[in-house]
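Visitor: Predicted structure and sequence below. I'll ask about it afterward.
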Amino acid sequence: MIKFDFQAVELPLARPFAISRGVRTAVTVVRVTLTDGEIIAMGECTPTAHYQESAESVCEQLESIRAQVESGLTREALQQALPMGSARNALDCAMWRLDAAKQGKSVWQLLDMQAPESVITAETLSLDTLENMANAAADAVSRGAKLLKIKLNREQIIEKVAAIRHAAPQVTLVIDANEAWLGLDLDSLFQALHEFNIAMIEQPLPAGNDKDLVRCLHPIPVCADESCHQRADIAGLRDRYEMINIKLDKCGGLTEALAMATEAKALGLRLMVGCMLGSSLAMEAALPVAVQAERVDLDGPIWLAEDYQPALRYQQGEVWL
């Protein structure tokens, strides 16, 4: 019989993290532990209030299927037992690790995939004043960053991007608006940003209110984040996005994330893999999808005051396994 435990854990941040919707100084994650004899397997999720989740609601979902899990619920059955979201993610990832360990394999081997030595990941520039964001970009460049993700709202968009590009002339830049650009002249804005060699713009308009993307020109690829949660969403996004951002916490785990990657590629959409704030335990689970993606943003642990051990290593703009 499998022993099933879970707990909420608050992780203080090393510095404030700001996006268009607010500022955080700590993040609460939920960690799942599955024990089968001598084998212990864990998973981690980050409940997101924007998606009507909390640590309490995630723990309630997990408690609701305790008996099924302890009686041997399979990964396949889990996809119907819980809806997409953080609770299913933590349990799904723990199940992948448990299944692999029971066979004496890694998750990579279970998937018949070769684990890379490292993956280039974005380093996020938290929303701040123009001067502070430019300084943060310069600091990231000094540490070897190769890809910077710029968090923006509606204020000083061009000015901030210009300052960051000046501070990081050779680095790949992507922008994340977190749904903040509703009502702006997107044609003019996209054209102006194109001059700074921006590689991608993520979720400029609110989910469910992104039809204007159909009509405007896309000199820069646009990526769906909040508009794309699961496989069923993908086909309806092709007329307005060139890319989708797969996050395990949104879709409900590695099982659905792998299926989303397959579906997106079949439909001609490019891939990004992202994350919520969280520890290396959560980021490591996403790597089998990340190796299939054009852009990777798995820098959650670098914002933490203290990471989960054993931790992934972040160095020279890459995450090292």
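Guide: Structure's in. What do you need?
Visitor: okay, CA-based contacts and neighbour counts for the rest of this
Guide: Will do.
Visitor: Strands of the stretch 51-200 of the chain, start to end?
Guide: 118-120, 123-125, 147-151, 172-176, 198-202 (DSSP state E, counting those that start in this stretch).
Visitor: what would those look like in JSON lines with distance to residue 316 and mean neighbour count?
Guide: As requested, the strands of the stretch 51-200 of the chain are exported to JSON lines (distance: least, CA to CA, whole Å; neighbours: other CA atoms under 10 Å):
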{"stretch": "strand 118-120", "distance to residue 316": "9", "mean neighbour count": "20"}
{"stretch": "strand 123-125", "distance to residue 316": "10", "mean neighbour count": "25"}
{"stretch": "strand 147-151", "distance to residue 316": "10", "mean neighbour count": "23"}
{"stretch": "strand 172-176", "distance to residue 316": "14", "mean neighbour count": "22"}
{"stretch": "strand 198-202", "distance to residue 316": "20", "mean neighbour count": "21"}
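Visitor: Longest strand of this protein, counting residues only.
Guide: strand 3-19 (DSSP state E).
Visitor: Now do the helix or strand just after it and strand 3-19, the angle between them.
Guide: Using DSSP states H and E, the helix or strand that follows strand 3-19 in sequence is strand 22-36. For strand 22-36 against strand 3-19, the angle by axes from the mean of the first three to the mean of the last three CA atoms, to 10 degrees is 160 degrees.
Visitor: who touches strand 22-36?
Guide: Identification of contacts with strand 22-36 by CA atoms under 8 Å, 6 or more residues apart in numbering yields 1-18, 40-47, 55, 58-59, 90-91, 94-95, 98, 277-278.
Visitor: In addition, the following structure is provided for comparison:
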Amino acid sequence: MVAHHQNGLTLTLDVQKFPYRKPFRISGHVFTETSVLVAQLSDGEHTGRGEGAGVYYLGDDIDHMVAEAQQAKTAVEACRNREELQQVLPPGGARNAIDCAFWDLEAKQQGQPAWKLAGLGSLKPLPSALTLGADDPAVMAEAALALNPDAPIKVKLTGEVELDKARLKAIRAARETAWIGVDANQGYSADSLRELVPALLENRIALLEQPLRRGAEGDLDGFKRPLPFVADESALSLVDTASLVGRYDIVNIKLDKCGGLTEGLAIARQARQLGLGVMVGNMMGTSLSMAPSYVLGQFCDVVDLDGPTFLARDRDPGVTYADGLIHCPRGIWGW
């Protein structure tokens, strides 16, 4: 059942900045802060909140999100439900913020938590990967040792084959038994990837995320995948999902890419039908971004919701990380 709003809604938009504890480096980018768009939807009695961090590599930055949301404000306020919202805005950070505000509002209107509205019988803590930004191999190995010993580890690579191999070797030596996945953020070509694969196997890497640039998916046709390949930048929204079959094994769903929890759940359903594994990730953001992703994470095989761990400060209440698990307390969103 989807709530219908008789008297129209009021949409309020707010820009908030969250600096990082230290610069975070991935292939092609260094991040020092996250600017988020916070959307509030009120029916006069209840107010729902949602947050969007956008998609940096699509030009979906804070200015773009704000402009898109403001342009659609009247149409959004006339929406009777979040299904109608999908027609008003395209996938991206602005729709994510507003879609999640719809979910939060609906939870309050119906007196039911968002996870129940999403069809879940219960909510459980999830093992969430903690990410190591790309750095000198020795620095990354030291950082790996500082992580919770139970936490899965995600390692950022840069496409520099020999340096990436040294990084993997150093991190695996430091953390002999840890679950380790790697994320190349489009840094490789098919040829350089062939050079990297043996090192992935040698260091018992669990999965490889987005090795090639978006648009080069065809280069994976016939490419032997001895470990699961995960599509991230190659899988933005629902329309991309079917094309992944035969090239990728898992789809990384991020609410900022697909434009909210509504489409995120639809991608998870379609991926399962296509025989693909499902992962939930994040484009950074605060605990207000993680809470809806945590609901999606209940349906996923791999969870990577560590955005708040990079921030100098998070929201209060916020998600917590303990014993390799992310816990999402009720006060944040969707109750």
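Guide: Right, received. Where do you want to start? This is a predicted model, so every value here is computed, not measured.
Visitor: Superpose the two chains and report the TM-score.
Guide: Scored by TM-score structural alignment, normalised by the length of the first structure, the superposition of the two chains gives a TM-score of 0.96; 319 aligned residues with a CA RMSD of 1.3 Å.
Visitor: ok so, going back, show me which residues of the longest strand of the first structure are buried.
Guide: 3-6, 8, 11-13, 17-19 (16 or more other CA atoms under 10 Å).
Visitor: do stretch 233-247 of the second structure as well
Guide: Buried residues in stretch 233-247 of the second structure, defined by neighbour count with 16+ other CA under 10 Å: 233-238, 241, 244, 247.
Visitor: and if you look at stretch 265-272 of the first structure?
Guide: The neighbour-count check on stretch 265-272 of the first structure (16+ other CA under 10 Å) flags 269-272 as buried.
Visitor: And for stretch 214-234 of the second structure?
Guide: Neighbour-count burial for stretch 214-234 of the second structure flags 214, 217, 220, 228-234 (criterion: 16+ other CA under 10 Å).
Visitor: can you map out the strands along the stretch 201-321 of the first structure?
Guide: For the stretch 201-321 of the first structure, strands defined by DSSP E, counting those that start in this stretch occupy the ranges 222-224, 243-246, 270-273, 295-296, 313-315, 318-320.
Visitor: Is it possible to get TSV of the ones you listed that adds distance to residue 114 of the first structure?
Guide: Shown next, in TSV, are these (distance: least, CA to CA, whole Å):
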stretch	distance to residue 114 of the first structure
strand 222-224	27
strand 243-246	20
strand 270-273	18
strand 295-296	17
strand 313-315	19
strand 318-320	14
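Visitor: Between those, which one is closest to residue 305 of the first structure.
Guide: Taking CA to CA, strand 313-315 is the member of these nearest to residue 305 of the first structure, at 14.2 Å.
Visitor: What span of the second structure is that closest one aligned with?
Guide: Under TM-score structural alignment, the match for strand 313-315 of the first structure in the second structure covers residues 320-322.
Visitor: and residue 289 of the first structure, what is it in contact with?
Guide: Residue 289 of the first structure sits next to 254, 257-258, 261, 273 when contact means CA under 8 Å, 6+ apart.
Visitor: Now check the second structure for the residue matching it.
Guide: Using TM-score structural alignment, residue 289 of the first structure pairs with residue 296 in the second structure.
Visitor: now do residue 250 of the first structure
Guide: Aligned by TM-score structural alignment, residue 250 of the first structure pairs with residue 257 of the second structure.
Visitor: doesn't residue 53 make contact with its match?
Guide: No - the pair residue 257 of the second structure / residue 53 is not scored as a contact, 9.6 Å apart, by CA atoms under 8 Å.
Visitor: who touches both of these two?
Guide: Common neighbours of residue 257 of the second structure and residue 53 (CA under 8 Å, 6+ apart) are residue 93.
Visitor: Can you name every helix or strand that the longest strand of the first structure contacts?
Guide: strand 22-36, helix 55-64, helix 66-70 (3 or more CA pairs under 8 Å, 6 or more residues apart in numbering; DSSP states H and E).
Visitor: Out of those, the one nearest residue 105 of the first structure is which?
Guide: Residue 105 of the first structure lies closest, by CA to CA, to one member of these: strand 22-36, at 15.4 Å.
Visitor: how close does the closest one sit to the second structure?
Guide: When the second structure is superposed, strand 22-36 of the first structure averages 1.1 Å from its matched positions, counting by mean CA distance after the TM-score superposition for the first structure.
Visitor: ok, now which ones touch the equivalent of residue 300 of the first structure over in the second structure?
Guide: When the second structure is aligned by TM-score structural alignment, residue 300 of the first structure is paired with residue 307. Counting by CA under 8 Å, 6+ apart, residue 307 of the second structure touches 282-287, 290.
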